[in-house]
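Colleague: okay, predicted coordinates and the sequence, questions at the end:
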Amino acid sequence: MDFGYSARTQALREAVMAFMDEHVFPNEARYWAELEANTQAGKRWTPLPVIEELKPKARAAGLWNLFLPDSSLGAGLTNQEYAPLAELMGRVLWSSEVFNCSAPDTGNMEVLVRYGTPEQQERWLKPLLAGEIRSGFAMTEPAVASSDATNIEASITRDGEDYVLNGRKWWTSGAGDPRCKVLIFMGKTDPDAPRHSQQSMILVPMDTPGIRIVRPLTVMGYDDAPHGHMEIEFDQVRVPAANLLLGEGRGFEIAQGRLGPGRIHHCMRLIGLAERALGLMCQRALSRTAFGRTIAQQTVTQERIAEARCMIEQARLLTLKAAWMMDVAGNKTAKAEIAMIKVVAPQMACQVIDWAMQVHGGAGLCQDFPLAYYYAQARTLRFADGPDEVHRNAIAKLELGKHAPR
């Protein structure tokens, strides 16, 4: 395994760093100011001008769709090559959208690239790649433990040349954005089929009659407007049969193809977020004095800074190993490594951010610093794309399998 940067990766990394320094970091205050202004004007669920102004600049700089390994549509980077770029974007939570590299659009675009028909790609993939629209992913349900996706109860019923959808979904991220024009919906087409062949996925335009947004869900008090995480009711929602992805009973197959890259992208960004938190922690510790010494001189602070550096490096190396394995052996072979980073990276980020908040004192809890928001986002990722417990079970089963009697 060689985790050194290729010449192309190094050039892109320098370009992303320069873009972040010139356009993203200087606009962090403007982002929050625009969001507050929208709130005061009763337009909270409205796209922010700062992001829309930066998108053309990122595209002109050649920093667009970097996540997509298909070289005809994206940058043609491997997972290992994309990892350090995603890490840089992760230092500011909203910056990945500027580069058209934000979830859930990235996963949905990968689904359409891999499994979409030419007609589906023409209608939905092209405008997503261009950043003209956004999308959502409707999988999790409030009525069942969705950590076991076979519990999903929403129905997809064939009726002539259409499918009719019924059910209630939640945590449909991105559906609060008025630019969200399509959802990928997972439901059961055949409840009597084998357990992992009951589900299918279908494309659902957001303006289809019968779709009702019930409410935005908050994440530890944050509503993440204008992106949002919506609870949505589907009542007799009728869509053409041609909107079905891949075929009936292929939902789990699509989910596995989608969630592997999505999980590693989250972990890449979390490493960047932890780096940002550690940087803020060090700056604060050096600038504040308590009991006659700077906070940086307190032994407990030094221990935490050292431990944070170790944890970040460990998580980064494990993430790079998983990315390398996905590239050389495929997602299925790398399933243990993907599961491990999905456990390790969010817990690492939560701990590092927590220590950074502690060094900031009361300021770490308020809007003067981004740490509380960082923590909420990192904590959420111990659930998103599968809770820790599911990934730990998968890791344990693979480990036990190595020692089982033959």
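Modeller: Cool, got the structure. Residues are numbered from 1 along each chain as shown.
Colleague: from here on, just use CA atoms for contacts and neighbour counts.
Modeller: Will do.
Colleague: contacts only, for residue 88.
Modeller: 13, 16, 17, 269, 272 (C-alpha atoms under 8 Å, 6 or more residues apart in numbering).
Colleague: return the member of these nearest to residue 396.
Modeller: Using C-alpha to C-alpha, residue 269 is the member of the contacts of residue 88 that lies nearest residue 396, at 25.7 Å.
Colleague: any idea how many residues pack against that closest one?
Modeller: 25 (other C-alpha atoms under 10 Å).
Colleague: got the contact list for it?
Modeller: By C-alpha under 8 Å, 6+ apart, the residues touching residue 269 are 86, 87, 88, 89, 90, 91.
Colleague: who wins on neighbours among the residues you listed?
Modeller: Ranked by the number of neighbours (other C-alpha under 10 Å), those place residue 86 first, at 28 neighbours.
Colleague: mark which of the contacts of residue 269 are part of helices, please.
Modeller: 86, 87, 88, 89 (DSSP state H).
Colleague: now the residues you listed in JSON lines, with distance to residue 111?
Modeller: Shown next, in JSON lines, are the ones in helices among the contacts of residue 269 (distance: C-alpha to C-alpha, whole Å):
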{"residue": "86", "distance to residue 111": "19"}
{"residue": "87", "distance to residue 111": "23"}
{"residue": "88", "distance to residue 111": "25"}
{"residue": "89", "distance to residue 111": "22"}
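Colleague: structure B:
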Amino acid sequence: MSGIGPERTAALAERVEAFVRGTVIPYESDPRRDHHGAPTEELVAELKDRAREAGVLTPHILPDGSHLTQRETAAVLTASGLSPLGPLACNTAAPDEGNMYLLGKVGSAEIQARFLKPLVEGRARSAFFMTEPDGGAGSDPSMMKTRCHRDGNHWIINGRKAFITGAQGAKVGIVMAKSDDGACMFLVDLPDPAIRIERVPNTIDSSMPGGHATVAIDNLRVPADQMLGNSGEGFQYAQVRLSPARLSHCMRWLGACIRANEIATDYANRRMAFGRTLIDHEGVGFMLADNLIDLKQAELMIDWCAGVLDSGSLGTAESSMTKVAVSEALMRIADRCVQVMGGTGVTTDTIVEQVFREIRAFRIYDGPTEVHKWSLAKKIRRDWKGAQAESGAT
């Protein structure tokens, strides 16, 4: 990947940061929220219009349709994440950012024109339908119960999905189902009467429009040319999406924790207790020092994994390590920020309490920490067996 180079990347990231700090942050107190606290479609559309005017809408995708390198993307997405509303405004939020990446990599020209273009232009939101309830696909996608079969020039899909981020209000859907050949991936227009939202539960996080819906799919008919690739190749395409998507989450939430730490630092330097500012009490000062250490380590992990992906590797193990290390580090940072700020830290007077909630959810979505560690342990075992076989040891 050629990208745009370090100087143009730095300039772009600075523009995104200036936009988020100057334009987006004042919207954090905007009351236009849905039943679980997420910004309404009206608010998101207004924010995207402001980003379009500022020239920072979808900044990670260039006018010719090419994508920034992962290292360049890290600078831009971290800047967009300085506010929970920033990724929505700049069109770098999940699941759209990951879906745009996937369609840009493997979508046909027809699919890109019909489904990718409105996403890049910020005119539509999308949803990725993979996770299932009732013992179906989740951390183990091989358990997929949603089925599909060929019917002339169409495929018929039946099943249920759960925790589908942004399904309510989405216009583009990527649906995974299993045929006799294996997993398949389809592009669909939304809404569709065959895709019915059963419920949208209230959840600990509140940054993503449309929530995390449970969905029933009843005899959904999809034209055959809306399948990505061939029947049975769905998991292959899922891997193209998942490693960069895990890393993108790390980038955005790093930005959020940088901001939370700024707020906590400002508080600790202003608030007096026992005759001194809080920062002068070691118990507080050391927490903020630990935050700086964790922020730097998270930044370095992201840069390392981005370099692996830029080399052309799928980076499955590397993205698992980075997701674990960064999500756990950011959780520590968010927790310390709340603690430093005491009672103020658990109020909605600042975004610190929201960042804490969002990071807690981040430790689960795109694979819980424990699943990634289990996957890495299996790799350690495979690598050991391979080394033993190569050396002729028994």
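Modeller: Arrived safely, thanks for sending. Only a predicted model underlies this, so the values are computations on that prediction, with no experimental measurement involved.
Colleague: so which of the ones in helices among the contacts of residue 269 of structure 1 comes closest to residue 125 of structure 1?
Modeller: residue 86 (21.3 Å).
Colleague: which position in structure 2 aligns with the closest one?
Modeller: Residue correspondence to structure 2 (TM-score structural alignment): residue 86 of structure 1 is matched to residue 77.
Colleague: go on, residue 65 of structure 1?
Modeller: Aligned by TM-score structural alignment, residue 65 of structure 1 pairs with residue 58 of structure 2.
Colleague: residue 305 of structure 2 versus that match, what's the distance?
Modeller: 22 Å (C-alpha to C-alpha, to the nearest Å).
Colleague: now name the helix or strand holding the counterpart of residue 109 of structure 1 in structure 2.
Modeller: Under the alignment (TM-score structural alignment), residue 109 of structure 1 maps onto residue 100 of structure 2. If you go by DSSP states H and E, residue 100 of structure 2 is part of helix 96-106.
Colleague: if we can go back for a sec, was I right to think the match of residue 109 of structure 1 contacts residue 122?
Modeller: No. Under the criterion of C-alpha atoms under 8 Å, residue 100 of structure 2 is not in contact with residue 122, lying 11.0 Å apart.
Colleague: report the contact partners of the residue lying closest to the match of residue 109 of structure 1 once chain neighbours are set aside.
Modeller: Nearest residue to residue 100 of structure 2, sequence neighbours excluded (C-alpha to C-alpha, 6 or more residues apart in numbering): residue 116, at 6.2 Å. With contact set as C-alpha under 8 Å, 6+ apart, residue 116 of structure 2 has these partners: 100, 103, 104.
Colleague: so which of those residues comes closest to residue 336 of structure 2?
Modeller: Using C-alpha to C-alpha, the contacts of residue 116 of structure 2 come closest to residue 336 of structure 2 at residue 100, 34.3 Å.
Colleague: state the distance from residue 176 of structure 1 to residue 137 of structure 1.
Modeller: When residue 176 of structure 1 is compared with residue 137 of structure 1 (using C-alpha to C-alpha), they lie 12 Å apart.
Colleague: how about the helices in the stretch 251-400 of structure 1?
Modeller: Assigned by DSSP state H, counting those that start in this stretch, the helices in the stretch 251-400 of structure 1 fall at 251-287, 299-329, 335-360, 371-380, 388-401.
Colleague: relative to residue 26 of structure 1, which of those is closest?
Modeller: helix 251-287 (14.8 Å).
Colleague: quick one: that closest one to helix 335-360, angle?
Modeller: Angle, helix 251-287 of structure 1 to helix 335-360, by axes from the mean of the first three to the mean of the last three C-alpha atoms, to 10 degrees: 30 degrees.
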